[in-house]
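[1] sequence and predicted structure below; questions after.
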Amino acid sequence: MKYRKKPVEIEAVQFADDPDTLIKINDVLGLDPVNVSYEGPDNPVLKIPTLKGVMTAQVGDYIVKGVHGEFYPCKPDIFEETYEPSIGLPIDISKAKCISISTHELAEILGKPIEREVDKQSRRERRRKGFL
């Protein structure tokens, strides 16, 4: 029997040593405190408390907030292989639930003609040919 991994939606910010990025890491992701070490002046390092201890992120690494609120660093090449942008389509605003769909699935859905439009086109075509 084969199994497929369930899609998981995460939040992430790419680490850069500038105030705007550090504010995003704090405000958007909720990492508090944001602890940047300048022991190597040319190599700032973000220290992230995780379940496995303190991990470090270099400039360019992604800071990921997992499904259960945990934080961890991820190298850019691994991040790009593992994750793709998510498009949340709201179903019911009162319940604030979203579905997640990949870009490939969205392209497939948008690529299919709408059934009603196909019927209109076929009726128009038959009318033009004198069948209706």
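    Right, received. Where do you want to start?

[2] make it CA atoms for all contacts and neighbour counts henceforth
    Noted.

[3] helices along this protein, start to end?
    In the chain, the segments counted as helices under DSSP state H are 19-24, 76-82, 103-111, 115-129.

[4] and the closest residue to Pro44 other than its chain neighbours, how many residues sit next to it?
    Closest residue to Pro44 apart from its sequence neighbours, by Cα to Cα, 6 or more residues apart in numbering: Tyr38 at 4.9 Å. Counted with other Cα atoms under 10 Å, residues neighbouring Tyr38 total 11.

[5] included below, for side-by-side comparison, is a second structure:
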Amino acid sequence: MTVTRYRKKPVEVDTIQWTGDNETDVQAFTGRQNFYALDDADRAGSDDPEATATVYDKLHSTWVLVYTGQHIVRGVKGEFYPIAEDVLAETYEPADSAPPADRATVLREAYEIAYAEGMRLNALEAEIGAGPYRGALAVAHLLRKAISEAQQAGAQR
């Protein structure tokens, strides 16, 4: 028998913790059809009456029992599965809380900042009658064009 050792690749996943009373939030994360809380009758008839919910793992085509306090993980293939908080802490560390923004979003935010600054500087120019501050507005318009191109490129994917 040959045993081969592997190391887990660095990967970021999104999770939400099942508190026992946040079914709507978890369903918003997983999709309504992929998660539901178990009522007393469901719990009595399940393999483990301590389970309080169930999540659908599409990668393995099965429903998995969830216990209050567990986190629901969205895996790298879009699958959902529960993980205990202590196991989560042993295998993952917190990453940036915000998922990476797409290029169009970043450019849109930069445009809004540049445009506002350009307008402020134009008002200042009019007030004191000095200096060409139109550069900020020119940058804002270039960013606007880049946003449009990024959105079109995203739509073509």
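    The structure has been received and is ready for your questions. These numbers were taken from a predicted model, which means no experiment stands behind them.

[6] TSV for the helices of structure 1, including distance to Asp61 of structure 1 and mean neighbour count?
    Output for the helices of structure 1, formatted as TSV (distance: least, Cα to Cα, whole Å; neighbours: other Cα atoms under 10 Å):
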stretch	distance to Asp61 of structure 1	mean neighbour count
helix 19-24	12	14
helix 76-82	5	12
helix 103-111	23	10
helix 115-129	45	11
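
[7] the residue nearest to Pro44 of structure 1 reaches Val45, doesn't it?
    Yes - when contacts are counted by Cα atoms under 8 Å, Tyr38 of structure 1 is listed as touching Val45 (6.7 Å).

[8] re earlier: tell me which of the helices of structure 1 sits nearest to Gly88 of structure 1.
    Of all these, the one in closest proximity to Gly88 of structure 1, counting by Cα to Cα, is helix 103-111 (10.9 Å).

[9] show me how far that closest one is from its chain's centre.
    Helix 103-111 of structure 1 sits 16 Å away from the centroid of its parent chain (Cα atoms, centre = their mean, to the nearest Å).

[10] now the strands: where do they sit in structure 1?
    For structure 1, the strands defined by DSSP state E cover 11-14, 35-37, 45-50, 53-58, 62-65, 71-74, 87-92, 97-101.

[11] highest mean neighbour count across those, which stretch is it?
    Using mean count of other Cα atoms under 10 Å, the stretch among these with the largest mean neighbour count is strand 62-65, at a mean of 23.

[12] mean shift between that one and structure 2?
    Between strand 62-65 of structure 1 and its aligned partner residues in structure 2, the average distance after superposition works out to 0.7 Å, using mean Cα distance after the TM-score superposition for structure 1.

[13] residues making contact with that strand?
    Under the criterion Cα atoms under 8 Å, 6 or more residues apart in numbering, residues 10-15, 25, 29, 57, 71-76, 79 lie in contact with strand 62-65 of structure 1.

[14] to Arg4 of structure 1, which of the strands of structure 1 lies closest?
    Nearest of these (Cα to Cα): strand 97-101, 15.4 Å.

[15] which non-adjacent residue is nearest Val54 of structure 1?
    Closest residue to Val54 of structure 1 in three dimensions, ignoring its sequence neighbours and counting by Cα to Cα, 6+ apart: Ile48, at 5.4 Å.

[16] who's in contact with the one you found?
    For Ile48 of structure 1, the contacting residues are 34-35, 54-57, 71-73, by Cα under 8 Å, 6+ apart.

[17] how does it look with 6 Å?
    For Ile48 of structure 1, the residues meeting the contact criterion (Cα atoms under 6 Å, 6 or more residues apart in numbering) are 54-56.

[18] still contacting in structure 2, which of the residues you listed?
    Conservation of these in structure 2, assessed by both residues aligned by TM-score structural alignment, their matches' Cα atoms under 6 Å: retained contacts are 54-55.

[19] between the contacts of Ile48 of structure 1, which is nearest Thr21 of structure 1?
    Using Cα to Cα, Thr56 is the member of these that lies nearest Thr21 of structure 1, at 16.1 Å.

[20] that closest one against Lys47, yeah?
    Yes - with contacts defined as Cα atoms under 6 Å, Thr56 of structure 1 counts as touching Lys47 at a distance of 4.6 Å.
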